[in-house]
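Visitor: Prediction below, plus the sequence it came from.
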Amino acid sequence: MTDKTTQTYPCPQCKKLTRWDNNPWRPFCCERCKLIDLGDWAAERHAIPGDPEIPGADFDEQ
């Protein structure tokens, strides 16, 4: 059985192999990759698929 805390994995941003244990930026390899990913979400370059939002759909129509 392998201990997950000692495994290496590719950083989701730069693909550099990094260790899970003692990594304050996991799943990223460093703070830079973490901030790049956060910026991509803020700029809406990443999105979770779903139905398009209909304006006013949250309000009851009377």
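Guide: Yes, it's here.

Visitor: Could you use CA atoms for every contact and neighbour count after this?
Guide: Fine.

Visitor: what about Trp41, distance to Glu61?
Guide: Plainly put, Trp41 is 33 Å away from Glu61 if you go by C-alpha to C-alpha, to the nearest Å.

Visitor: brain fart, Pro10
Guide: Pro10 is 49 Å from Glu61, by C-alpha to C-alpha.

Visitor: take a look at this one as well, against the first:
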Amino acid sequence: MTKPRRCPMCGKPAADDHRPFCSSRCRDRDLANWLGDGYAIPAEPAMPHQLQDDDPDGAAN
């Protein structure tokens, strides 16, 4: 038997209506974190010479 999943925001048991969250409040908090840059992937900053130009022709602006 598997143990019940917990809400990733607050740790309460997940509700079927809002899975994997326990409520719409926790679901909305998670969405706000994604939209507000609350979540980030750690990485080293890119050096200017490593950045590629968006122009497919390679022309400088």
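Guide: Nice, thanks for sending it over. Bear in mind the structure is a predicted one, so any value in this text is a computation, not a measurement.

Visitor: TM-score, when you put one on top of the other?
Guide: The TM-score (TM-score structural alignment, normalised by the length of the second structure) is 0.63; 54 aligned residues with a C-alpha RMSD of 2.6 Å.

Visitor: Looking at Trp41 and Glu61 of the first structure, which is more packed in?
Guide: For Trp41 of the first structure versus Glu61, the count of surrounding residues by other C-alpha atoms under 10 Å is larger for Trp41: 12 against 6.

Visitor: Please tell me which residues of the second structure stretch 36-44 of the first structure aligns onto.
Guide: The alignment of stretch 36-44 of the first structure onto the second structure (TM-score structural alignment) spans residues 29-37.

Visitor: Could you check the matching stretch and say which residues are buried?
Guide: Asp30 (16 or more other C-alpha atoms under 10 Å).

Visitor: from the middle of its chain, how far away would that stretch be?
Guide: In terms of C-alpha atoms, centre = their mean, to the nearest Å, the centre of stretch 29-37 of the second structure is found 7 Å from the chain centre.
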